[in-house]
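Participant: Sequence first, then the predicted structure:
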Amino acid sequence: MALFSGHAAPGFTARTTLGRLCFHDWLAGAWGVLLTHPHDFHPGSIAALDRSVKVLSLPPLPHHDDVHPITPGLPCAWATVCDARDAAAIRALYSGAQFEDVPAAPVDEHVVFLIAPDMTIRATLSYPPGGNRDFGDVVRMLDLFGADRATPPTRMAAA
């Protein structure tokens, strides 16, 4: 099924640039970001990301060679899935590919999942294919959720 805000973030194990990791164990109470197409983002604003946020990115698809790569030396824990089969399984798990009666989309879905420390998807940012996206949009969303604070902001009921 498709994943939306409020859904539990699916767990998985994958071979990454940081070694083999179990997604939920790796997050270990930290905020997480899952990027389906990390090379769409210009690396300029990634430095603003808080060190306590962990980012997992899927490897670029072959037709994404013309966009800016994410560079090493980032201020946060950043892992990239190394194994193509693991990446394909994660893409299917997070894309809602379980719907058999829905025709395939004409283009790849590009999504950023923001995952809270309780392993709940707090937001999904969906956008059309293309490079030079501003990672600052992701950072601003994390800021809205208080990802840079030890405890998330309290929720207030609408009056």
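Facilitator: Done, it's in.
Participant: CA only for contacts and neighbour counts going forward, please
Facilitator: Fine.
Participant: Give me the buried stretch members for stretch 13-28, please.
Facilitator: Judged by neighbour count using 16 or more other CA atoms under 10 Å, the buried positions of stretch 13-28 are Ala14, Arg15, Thr16, Leu21, Phe23, His24, Leu27.
Participant: For stretch 29-41, measure first residue to last.
Facilitator: For stretch 29-41, the separation between the terminal residues is 26 Å (CA to CA, to the nearest Å).
Participant: also this one, for the comparison:
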Amino acid sequence: MPGILLGDVFPDFQADTTAGTVRFHQFLGDSWGILFSHPRDFTPVCTTELACAASLSAEFAKRNVKMIALSIDSVADHLSWSKDIMACNTEKAGGPLPFPIIADDKRELATLLGMLDPDEMDKDGLPLTARCVFVVGPDKKLKLSILYPATTGRNFTEILRAIDSLQLTAQKKVATPVDWTPGEKVMVIPSLSEGEASQLFPAGITTKELPSGKKYMRYTQV
């Protein structure tokens, strides 16, 4: 089945974009990356999503994340639609779209990455791209994937929160609990012994007492 799994090396594809021809691994360099697809240009939900992504571009840049979008429309359509997107962006109205959009009119990349939505068709009866999110690490491996149907817009603030967790847990032997945000306590991973955890987290560890008596709910500050 087409698609890419967590931990896989992301394909080093070449594509035409609003910023010219892009080779994906070269585009990323040593940065993290987010590739997100949308069903169609000049549609309402997609316009709100890309306007939001544009407004958060500085936040992605702070995290060393390069952004790139994709749909089955042409480069010419992407460039024209970008003006509509930025007109809906109250923070940067009238400015240039701060990330490129890939033109995948032959659906080759969407097929390779498992992005097509079988329930959403164009006028010719061909499937449109779903609302995919792929986060790729500096090692070019897939770190996170989310797949939304065409009818459900994404929450880019949540995507930023997830990237904060991915970047923290790539460096520290911790996991982030439900609804975690940067600065809050994190959880010590279960595979660490008490001795190892004490050495790694000199700020101290708090263990929640549980009916089972098991000591797996261990919190610390990093």
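Facilitator: Now that the structure is in, tell me what you want to look at. Since the model is a prediction, treat every value here as computed from it, not as a measurement.
Participant: Restricted to strands, list the buried residues of stretch 13-28 of the first structure.
Facilitator: The strands, defined by DSSP state E, take in Ala14, Arg15, Thr16, Leu21 from the buried residues of stretch 13-28 of the first structure.
Participant: can you give me the helices in the second structure?
Facilitator: With helices called from DSSP state H, the second structure shows them at 24-28, 44-55, 57-62, 75-87, 108-112, 156-171, 194-200.
Participant: most tightly surrounded among these?
Facilitator: helix 44-55 (a mean of 21; mean count of other CA atoms under 10 Å).
Participant: Could you measure from the residue lying closest to Cys46 of the second structure once chain neighbours are set aside over to Thr220 of the second structure?
Facilitator: Nearest residue to Cys46 of the second structure, sequence neighbours excluded (CA to CA, 6 or more residues apart in numbering): His38, at 6.1 Å. Distance, His38 of the second structure to Thr220 of the second structure, using CA to CA: 39 Å.
Participant: ditto for Cys132 of the second structure
Facilitator: Separation of Cys132 of the second structure from Thr220 of the second structure (CA to CA) stands at 33 Å.
Participant: more neighbours, these two?
Facilitator: Neighbour comparison, Cys132 of the second structure and Thr220: the larger count goes to Cys132, with 25 against 18 (by other CA atoms under 10 Å).
Participant: Let me see the contact set for that one.
Facilitator: By CA atoms under 8 Å, 6 or more residues apart in numbering, Cys132 of the second structure lies in contact with Leu35, Phe36, Ser37, His38, Met115, Ser145, Ile146, Leu147, Tyr148.
Participant: Of the residues you listed, which belong to strands?
Facilitator: Per DSSP E, these map to strands at Leu35, Phe36, Ser37, Ser145, Ile146, Leu147, Tyr148.
Participant: Is it possible to get a markdown table of those that adds distance to Met86 of the second structure and neighbour count?
Facilitator: A markdown table is the format used below for those (distance: CA to CA, whole Å; neighbours: other CA atoms under 10 Å):
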| residue | distance to Met86 of the second structure | neighbour count |
| --- | --- | --- |
| Leu35 | 19 | 18 |
| Phe36 | 17 | 24 |
| Ser37 | 18 | 25 |
| Ser145 | 26 | 16 |
| Ile146 | 25 | 12 |
| Leu147 | 25 | 16 |
| Tyr148 | 23 | 16 |
